[in-house]
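Asks: with the sequence up front, the predicted model follows.
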Amino acid sequence: MLQAISESLSNKEIANKLFLSASTIKTHVSNLLVRLNAKRRTKALQIAKDFQFIQAFLLITCNLVL
């Protein structure tokens, strides 16, 4: 989810990419914001980058693909 948000995708675009409803994505994004104590997507991304959540996810994903 953080990766999709970092790509500036809307809820609808994320939903289409993941074959889910926009409502489901909205729920997941809302839960993510609550867990990161962020009011906006940009703040969530900043927190995720500070804690290196996004980089860790990319490293794990790259290792799985290799």
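Replies: That came in fine, so what should we check first?
Asks: hey, let's count contacts and neighbours off CA atoms from now on
Replies: Will do.
Asks: which ones are touching residue 32?
Replies: residue 44 (CA atoms under 8 Å, 6 or more residues apart in numbering).
Asks: now it: how far from residue 43?
Replies: Distance from residue 32 to residue 43, counting by CA to CA, to the nearest Å: 11 Å.
Asks: now residue 10
Replies: In this structure, residue 10 lies at 16 Å from residue 43, with CA to CA as the measure.
Asks: try this one side by side with the last:
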Amino acid sequence: MSSNVGEIAGQIWNSLSSSGNKPVSLTTLAKNIDRKKEEIALGVGWLAREGKLHIENIGATIKVALTK
């Protein structure tokens, strides 16, 4: 399972990198890389643990961007 989470984390990183690193919601990320929102949450957690993501709460929406 952890190798799959690592793969998802890589897809998230690539998606954010190619989009100009604008903050993106988890729902948008799920659509962009064709994954379930729960899988996105696991990948975001992986990247956050590595210090590679900035996570922002905007109302009920969580947006993420790569750290600079």
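Replies: Cool, got the structure. Every value quoted in this text rests on a predicted model; they were computed, and no experiment measured them.
Asks: need the TM-score from the superposition.
Replies: For this chain pair, the superposition-based TM-score is 0.51 by TM-score structural alignment, normalised by the length of structure 1; 45 aligned residues with a CA RMSD of 2.7 Å.
Asks: residues near the residue nearest to residue 64 of structure 2 when sequence neighbours are not counted, how many?
Replies: If the residues on either side of it in the chain are set aside, residue 64 of structure 2 comes closest to residue 55, at 4.6 Å by CA to CA, 6 or more residues apart in numbering. Burial of residue 55 of structure 2, expressed as a neighbour count using other CA atoms under 10 Å, amounts to 17.
Asks: from residue 6 of structure 1, how far off is the aligned residue in structure 1 for residue 55 of structure 2?
Replies: Per TM-score structural alignment, the equivalent position to residue 55 of structure 2 in structure 1 is residue 41. Distance from residue 41 of structure 1 to residue 6 of structure 1, counting by CA to CA: 9 Å.
Asks: residue 54 of structure 1 too?
Replies: Relative to residue 6 of structure 1, residue 54 of structure 1 is positioned 9 Å away (CA to CA).
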